[in-house]
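*Asks:* need coordinates for the following:
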Amino acid sequence: MQTNLADFIKDTPEGQEADAILRACVHCGFCTATCPTYQLLGDELDGPRGRIYLMKQVLEGKPATRKTQLHLDRCLTCRNCETTCPSGVQYGRLVDIGRKIVEDQVPREGADRMKRNALKEALPRRWLFSPAMKAGQMLRPFLPRGLQNKVPAPRPAGAWPRRSHARKMLMLEGCVQPSMSPNINAATARVFDALGVQIVTAARAGCCGAIRHHLNDHEEARDDMRRNIDAWWPYVEAGAEAIVMNASGCGAMVKEYGHLLAQDAAYAEKARRISELCRDLSELLPDFEAELKGKLGDGIDAAVAWHPPCTLQHGQKIRGKVEGLLRAVGVDVRLCHDSHLCCGSAGTYSVLHPDLSYTLRDRKLSNLKDTGAEKIVSANIGCITHLQSGSDTPVEHWIELIDDALMKRAAARA
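*Replies:* Alright, predicted model coming up:
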């Protein structure tokens, strides 16, 4: 694609990156076949190719409009188009650049501005979000259906392991996960403890930055990243083997720290190292497959439908690892026929675009139900909460499945 970027952007790092991404696009349109919003709306401008044209126009100096903003807002940033693209177009990075420029040209107004400000100020602050979630859970039976969908029923976390091990790995607790589904972090720690690895957390680490970044507040998002790097760095220097991610959305963001802070002289090298250390659970636990099989004996007798989050399969390009590990320990893992498509959660998307989000959710749940599985497992708190809000079938993190089996096996031996 030929480009002629406007003076305001062409000589900036963002402009140079956008120019390279635009030039990689060959207009083939393969991306439209796997774009969820294009499938629902049938509008070229609600597919990746059309959005690329819109962003190209803005980058070349055409003023953005409210209509431009709407089409970019409707993008789930699922990055399925990246997986489909034969030219390797890094659409996710381009849309982050394009949305920020459009946001600067077309400021938010009224209720939309208030909603977005509330999301980016409340969700990343655990000290604020956690008591609000607890209050919501207490009042859940009395809340309207729309709010109930965002407030999962309370679940106990269980005990955090107290043993110390020579092998240590850091883990990001996250901003919303500790209050929405605290058992995920505890289950992760227990599984690693059983395998002789101690999970440690840094008290000052918080939101990974994804919420603010995808709501176009890039500078505040970089502050989130810098805070996490500062919190983790003493543990990195002490020899932590990895930074474990059990929320694939957070993992996709932390793996971008090196890129997003590349222009920050004080943090560029540390950010690069943090991104190198970041590992999704599914990248770490296959190394322990033989040990897990030994500890689980006859294995896990369960049939589950596996929903791979977009941030895992398209964002981090991790495919097949969860299925492979679960099958190795006896689980009957089933994929629905649209397993490559987004469930509609997409971070704050379900709040900002509920109609499209719930349409995608219900379509996904229907296909998951067709697998006949007794449980749905996934790897991201957003997907888990979103799917559970529309289903009577239990939805949980896949690490909870392994943790539960290990605890039952230990109880049986005792």
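
*Asks:* contacts, neighbours, all on C-alpha from now
*Replies:* OK.

*Asks:* so how far is the lengthiest helix in the chain off the chain centroid?
*Replies:* Using DSSP state H to define each element, the chain has its longest helix at helix 218-237. Here the centre of helix 218-237 is set off from its chain's centre by 18 Å, with CA atoms, centre = their mean, to the nearest Å.

*Asks:* could you also give me the structure for this next sequence, so I can compare it with the first?
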Amino acid sequence: MRTQINVKYLEHPEIEEADSILRSCVHCGFCNATCPTYQELGDERDGPRGRIYLIKQMLETGDVSEKTQTHLDRCLTCRSCETTCPSGVQYGRLAEIGRGIMEVQLERPFQQKLLRWLIRKVLPYSRRFGALLRLGQSVRPVLPGSLKAVVPIKQVKLAMPAQQHTRRMLVLAGCAQPAATPNTNIVAARVLDKLGISLFTAPEAGCCGAVSYHLSAHEEGLEFMRRNIDAWWPHIEAGVEAIVISASGCGSMVKDYGEKLSKDTAYAAKAKRVSELAKDIGEVLFKEDLSQLQLQGLGRKTAVHCPCSLQHAQQLGGLVEQLLQQAGVELTRTQNGHLCCGSAGTYSILQPEMSQQLLTNKLADLTVGNPEQIVTANVGCQMHLGSKSPVPVKHWIELLDPQ
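*Replies:* You can find the predicted model right below:
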């Protein structure tokens, strides 16, 4: 694809990268076949190829319209198109750059700005989010059905194992997960404890930065990343084997720290090392002997939902299924596994109508084999699927709890 970038953008620090990505696209359209929003709406502007053209038009003319904003906002950034693309177009990165430029150039209506600001000031902060979640859980019995569905039932928190092993790994607590699904990391710690590995958190670490970064507050997102690096670095210097992440959405972001901070002279080397150490919990278990867990009672028929962040961003599709089959879990048939469930970070809040349609589609695809439960690898997907699922939804690691 030929480009002629407008002079007003030539000094933008990311314009060369955006130009290179644009030029790599051969506009074949294969991406549209696996784009959830294009499949639903049938509008070229709501598919990757069309959105690439919209970003190209913005960077060449220097102008951006509300229509362009609408079509870019509808993108889930699921990156299914990247898995499909024969030319290796880094669409997700192009969308980040394009949205960042658009956010500065075109002011949003007040209500949109307020909602995005509130999300950024609540969701990435575990205490704030936890307080609101506890309030919602306290009045959940009297909420109308639509609201009750999106408030997860409070979990009875399990006990963390003692720190007793020489093998040690950090774990990212995250922001929503400690309040919404606290047992995910606790069970991960119990599983690794059984395998001779101690899992622990760095209290100063928090949100991975994805919430702010994906809402085009890029510098704010980078500050979250720097804070995590500072919190983890003493432990990295002490020799931890890995930074374990059980939320695949966070994992895809932490694995990208090296790229995001590559131009920050104070953090570039540290960020690169953090990205090298970042591992999905499935990657860690894949290298261990799971026979030590001595698992029993895994007879319930299970459908596996592979989040977009695991299969498209981290390219780890099929890993969870392989681990669960190795552990003796009976997996049921699913279909259209490449399509997004509609959670997509904050997408379910900002684009509720499309999100709900994709959720309905995904649950139909997951329950085609009549499972007794659904498992996933990301807290956002877990909560989203659980809001409407006819069967229980949990994190897959919970099936391997040795206690």
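
*Asks:* re the thing from before, the longest helix of the first structure vs the second structure, average distance?
*Replies:* With mean CA distance after the TM-score superposition for the first structure, helix 218-237 of the first structure departs from the second structure by a mean of 0.3 Å once superposed.

*Asks:* buried residues in that helix, which are they?
*Replies:* Across helix 218-237 of the first structure, burial judged by 16 or more other CA atoms under 10 Å covers 218, 221-222, 224-233, 235-236.

*Asks:* what's the farthest-apart pair in the residues you listed?
*Replies:* 218 and 235 (26.4 Å; CA to CA).

*Asks:* the residue nearest to residue 279 of the second structure when sequence neighbours are not counted in helix, strand or coil?
*Replies:* Using CA to CA, 6 or more residues apart in numbering and skipping residues adjacent in sequence, the residue nearest residue 279 of the second structure is residue 244, 5.1 Å away. Here residue 244 of the second structure is recorded as strand under DSSP: H, G, I helix; E, B strand; the rest coil.

*Asks:* residue 89 of the second structure too?
*Replies:* coil.

*Asks:* hmm, it is touching residue 26, no?
*Replies:* No - if you go by CA atoms under 8 Å, residue 89 of the second structure and residue 26 don't touch, sitting 9.0 Å apart.

*Asks:* who's more crowded, these two?
*Replies:* residue 89 (21 against 14; other CA atoms under 10 Å).

*Asks:* now do the strands in the stretch 101-250 of the first structure.
*Replies:* All strands of the stretch 101-250 of the first structure, identified by DSSP state E, counting those that start in this stretch, fall at 167-171, 197-200, 243-245.

*Asks:* can I get those in CSV including distance to residue 408 of the first structure and mean neighbour count?
*Replies:* Output for the strands of the stretch 101-250 of the first structure, formatted as CSV (distance: least, CA to CA, whole Å; neighbours: other CA atoms under 10 Å):
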stretch, distance to residue 408 of the first structure, mean neighbour count
strand 167-171, 25, 20
strand 197-200, 20, 22
strand 243-245, 24, 26
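
*Asks:* of those, which is nearest residue 302 of the first structure?
*Replies:* Nearest of the strands of the stretch 101-250 of the first structure (CA to CA): strand 243-245, 24.6 Å.

*Asks:* if we can go back for a sec, save the strands of the stretch 101-250 of the first structure as a markdown table, and put in distance to residue 39 of the first structure too.
*Replies:* Conversion of these to a markdown table gives the following (distance: least, CA to CA, whole Å):
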| stretch | distance to residue 39 of the first structure |
| --- | --- |
| strand 167-171 | 37 |
| strand 197-200 | 42 |
| strand 243-245 | 31 |
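
*Asks:* between the ones you listed, which gets nearest to residue 16 of the first structure?
*Replies:* strand 243-245 (30.8 Å).
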